[in-house]
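Novice: show me how the following folds:
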Amino acid sequence: MASRSKTPSKNAPKSPAQTLAQSFRLPNGVLVPNRLAKSAMSEALGTLDNRPTERLERLYARWADGGIGLCITGNVMIDRRALGEPGNVVVEDESDLPALRRWAAAGTRRGGQLWMQINHPGKQSPRGLNRETVSPSAIPFRSDMAAFFATPRELGDDEILDLIRRYGNTARIARKAGFTGVQIHGAHGYLVSQFLSPHHNRRSDRWGGSPENRRRFVLEVLAEMRRQVGKDFPIGIKLNSADFQRGGFTEDESLDAIRALAEAGIDLVEISGGTYEAPAMTGIERKASTVAREAYFMEFAEKVRAAVKLPLMLTGGFRSLAGMAQALDSGAIDFIGLGRLLAVEPDLPSRLLRGEDPREEIKPISTGIGMVDRMALMEVAWYTRQLRRMGEGRNPRPRESGLQSFAIGMIENGWNTFRTRRLRAS
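Specialist: Coordinates of the predicted model:
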């Protein structure tokens, strides 16, 4: 079990800022300097041929200077044939090791942790970006999303084994480059999440069918990563509490998966929820009682805490210093996961640790276009634009129009998708 740093006795009151400022030691001995963690957000700041850039160095240096204790990168892909969006960084080999080292150095320059999130999109990739998409089973998206996402091809057994090796290889390179940990992206409808879900995974072989078979893929990924990075290097996972769609991954299955991951030696679990088809992670359709409590998935976190002794990070809904401290003081979680607030307030950790509340209020980004707003597409695209501004050395624009951002983003994404495909064909 992880250990917390020495703190005043239980009878000595702590301020909310003091609660957030406590360090935390992971089971493998790694020390995280405070309880504030940046959750992964899509940056799309790689080159069109998927290499790291100076913009990533600037962005992560800014977060490091802002005082974050644990910073998790946006998804780094394991296969150039399987991008989630134009501008993804892909790590298949060591050819970009110098650039990765500069990125890692920038993100750790104030003593915080920087973990690389490692991912494969599976079928959750925009139509036209890749030659094809793959998934555990050839299950299409719902009808109103079919224009955006193609029906995937079912993976073969040899392909699955190759993907497992790729996850491990990318983790090995991340360690060599100076990242201080890695995180498996097992949430939000990407490939690992697709394997876990009975909706997306309808296989009848060893990779599907029973819950035990459906979680075989993520356990093999963890085992291969551990084989390649060693036992002292942190490996975490971002996992859905549930998919929030009919026939999908349930809370009971998620609890069982977390028990299995804990037994297999995972170092940290970040709890989230939802997919592109049911975007619960955005908070768009949350009950008033949940919004008031701030933490979207706290009830599930409490169930996890009762089931396993494992460091937990909770992401989604936090908006005040008091709410964050209350969540930590409850004992249900160990880290406060922040995403969208850090896209508009990169220095927020320092403010919180001084006892100050966030300046900005996070609200759903609306374009006025019903289909776009229902799919929460702007909850990725709008914030990605703010990260890009910081990567270019500018400040975020918290009041930027959702419709304007959507229009610019559609043009840029379409053009970059075309250029990416053309580059691959040349």
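
Novice: for the rest of this, base every contact and every neighbour count on C-alpha atoms.
Specialist: Will do.

Novice: give me the buried positions along the top helix by length along the chain.
Specialist: Counting residues, the longest helix found in the chain (DSSP state H) is helix 402-425. Judged by neighbour count using 16 or more other Cα atoms under 10 Å, the buried positions of helix 402-425 are 402-403, 405-406, 409, 413, 416-417, 419-421.

Novice: adding distance to Val90 as columns, could you present these in CSV?
Specialist: Below are the buried residues of helix 402-425 laid out as CSV (distance: Cα to Cα, whole Å):
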residue, distance to Val90
Gly402, 29
Leu403, 30
Ser405, 26
Phe406, 25
Gly409, 22
Asn413, 18
Asn416, 16
Thr417, 16
Arg419, 17
Thr420, 13
Arg421, 15
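
Novice: could you also give me the structure for this second sequence? I'd like to compare it with the first:
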Amino acid sequence: MNALQDKMILPSGVILSNRIAKSAMSENLSNKYHEPTPTLINAYKVWSKGGAGLLITGNIMIDSNAIGEPRNVVVEDRQNLNLLKEWAQSVDGTNTQLWAQINHPGRQAMELINSNLKAPSAIPLKSGGRKNATKKVPEVLTEKEILDIIEAFANTSIILKEAGFSGVQIHGAHGYLVSQFLSPYTNIREDKWGGSLENRARFVVEVYRKIRAYVGDDFPIGIKLNSTDFQKGGFSEEESMEVVKILSKEGIDLIEISGGTYEAPAMMGKRKESTLKREAYFIDYIEKVRKITTTPLMLTGGFRTTSVMKDAVASNQLDIIGIARPFAVYPNIANEILNESRLDFVTTIKKSGVKAIDGMMNIIWYESQIKHLGQGKKPNPNLSPWTVFFNYLWLIVQHKLKSKKSIPSKG
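Specialist: Predicted structure coming up:
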């Protein structure tokens, strides 16, 4: 028997048709007004035929003044409801659910994208494309701004539900705003939003509660959560497990485990020798978490062979296999796993020889492959890193030019 074919009942009562999910990837496929494009929607039409029980979108930003990448989709009102409906309908006629990942970057955004940053505390990024010293330090969020952001998460969620998305996922990992609140490294507040873990977790709990109040009990809400930040003084494994307990008690539907931030990108780095044979980056951690919660668990990062995926679910180490980058190269991957017509899914990026550029390829090379899918093309494993890099730079320049010309200040 292939355990990956089993259905999964979520706490909300919603049923996933199997145990394979496309985890969120950076897509960068909005238009210059941050609306979903036909290319983006078509990519999901391709994936919808690929057999996964769940597809999770890349970052959908909740605020047009807080954008992480030049072509993120933004959903803050109903202006683009018809386009969102078309995106949600990309899975019609299949057994696949489509969840929207919702996000706020906080301090983690390039200077050319966001000139002014807001964050829990005035802790600058060590790296991340901000050369101006005065622009590296984020402004500290006020109480009112925190409450407004919580409201914005819920507002975006109800719009996406109205559009027809099957669920939402809060991005609480990889150094974005929710992750910043959780980490004692980036959150040194002395009010009720900082200090103890209970206070640092207050933000994500209030985000979840507000979304739940808006969307109701039968609409799935998940979260992507760090196992640890892999930074000195950051969010620890022990704290992460406590947050899992808190969110499980709240009734969250699915907890996806990842780890690291863009200052310490463990989610894209080398795995420990002890986990290489089991492939997944954070398998040791999720085995500990399995013992403290009955909430469905999803693990993303490193899975590449069908046999290891089957064993991980069959042994109850986790419930959902999360796969990201291979979906950009093997769009029919879930069907191939379920019918065992392909046994491994290795992805290899061509190298430019420039360390800084090759580091970016872990994201932008796959963005280019997703664009190929959306344009009706096959993935191109020989895609030049230089072509990808210069296309990405042009996107950033276009974003900056557009911002200067047409984005009014919202005060």
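
Novice: what does the superposition give as a TM-score?
Specialist: Remark: TM-score between the superposed chains equals 0.95 [TM-score structural alignment, normalised by the length of structure 2]; 407 aligned residues with a Cα RMSD of 1.8 Å.

Novice: all the helices of the stretch 301-411 of structure 2, in order from the start?
Specialist: Secondary structure of the stretch 301-411 of structure 2 by DSSP state H, counting those that start in this stretch: the helices cover 306-314, 325-329, 333-338, 355-374, 385-406.

Novice: between those helices, which gets nearest to Asn42 of structure 2?
Specialist: Nearest to Asn42 of structure 2 among these is helix 355-374; the distance by Cα to Cα comes to 4.6 Å.

Novice: who are the packing partners of that closest one?
Specialist: Using 3 or more Cα pairs under 8 Å, 6 or more residues apart in numbering; DSSP states H and E as the contact test, the elements touching helix 355-374 of structure 2 are helix 38-48, helix 325-329, helix 385-406.

Novice: report the distance from that helix to the chain centre.
Specialist: 16 Å (Cα atoms, centre = their mean, to the nearest Å).

Novice: kindly report the same for stretch 102-111 of structure 2.
Specialist: 12 Å.

Novice: what's the neighbour count on the counterpart of Glu367 of structure 2 in structure 1?
Specialist: Correspondence of Glu367 of structure 2 to structure 1, assessed by TM-score structural alignment: Thr384. Thr384 of structure 1 has 20 neighbours, counted by other Cα atoms under 10 Å.

Novice: number of nearby residues for the spatially closest residue to Thr384 of structure 1 that is not a sequence neighbour?
Specialist: What sits nearest to Thr384 of structure 1 in space, not counting adjacent residues and going by Cα to Cα, 6 or more residues apart in numbering, is Glu43, at 5.4 Å. The number of residues packed near Glu43 of structure 1 is 25, by other Cα under 10 Å.

Novice: hmm, Gly84 and Glu43 of structure 1 touching each other?
Specialist: No. Here Glu43 of structure 1 lies out of contact with Gly84, judged by Cα atoms under 8 Å, at a distance of 11.4 Å.

Novice: and of the helices and strands packed on helix 355-374 of structure 2, who's closest to Lys135 of structure 2?
Specialist: helix 385-406 (15.6 Å).

Novice: can you list contacts of that closest one?
Specialist: Contacts of helix 385-406 of structure 2 with the rest of the structure, by Cα atoms under 8 Å, 6 or more residues apart in numbering, involve 32, 70-71, 112-113, 350-352, 357-358, 361, 364-365, 368.

Novice: check the mean deviation of that helix from structure 1.
Specialist: Compared with structure 1 after fitting, helix 385-406 of structure 2 deviates on average by 3.0 Å (mean Cα distance after the TM-score superposition for structure 1).

Novice: tell me how far Tyr276 of structure 1 lies from Asn75 of structure 1.
Specialist: Taking Cα to Cα, to the nearest Å as the measure, Tyr276 of structure 1 falls 15 Å from Asn75 of structure 1.

Novice: translate Ser137 of structure 1 into the numbering of structure 2.
Specialist: Applying TM-score structural alignment, one finds that Ser137 of structure 1 aligns to Ser121 in structure 2.

Novice: need the contact list for the spatially closest residue to that match that is not a sequence neighbour.
Specialist: Once flanking residues are discounted, Ser121 of structure 2 sits nearest to Val140: 4.9 Å by Cα to Cα, 6+ apart. By Cα under 8 Å, 6+ apart, the contact list for Val140 of structure 2 reads 118-122.

Novice: out of those, which are buried?
Specialist: By neighbour count, with 16+ other Cα under 10 Å, the contacts of Val140 of structure 2 hold 118-122 as buried.

Novice: export those as TSV, with columns for distance to Phe303 of structure 2.
Specialist: As requested, the buried ones among the contacts of Val140 of structure 2 are arranged in TSV below (distance: Cα to Cα, whole Å):
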residue	distance to Phe303 of structure 2
Lys118	35
Ala119	33
Pro120	34
Ser121	35
Ala122	37
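
Novice: from these, which is closest to Phe345 of structure 2?
Specialist: Closest to Phe345 of structure 2 out of the buried ones among the contacts of Val140 of structure 2 is Ala119 (38.1 Å), distances taken as Cα to Cα.

Novice: for that closest one, list the residues it contacts.
Specialist: 106-107, 138-141, 177, 180.

Novice: can you tell me the centre-most residue of structure 1?
Specialist: Ala40 (3.8 Å; Cα atoms, centre = their mean).

Novice: which one in structure 2 is aligned with that one?
Specialist: Checking TM-score structural alignment: Ala40 of structure 1 goes with Ala24.

Novice: neighbours of the nearest residue to its match once chain neighbours are set aside, how many?
Specialist: Nearest residue to Ala24 of structure 2, sequence neighbours excluded (Cα to Cα, 6+ apart): Gly58, at 4.5 Å. Using other Cα under 10 Å, Gly58 of structure 2 has 21 other residues around it.
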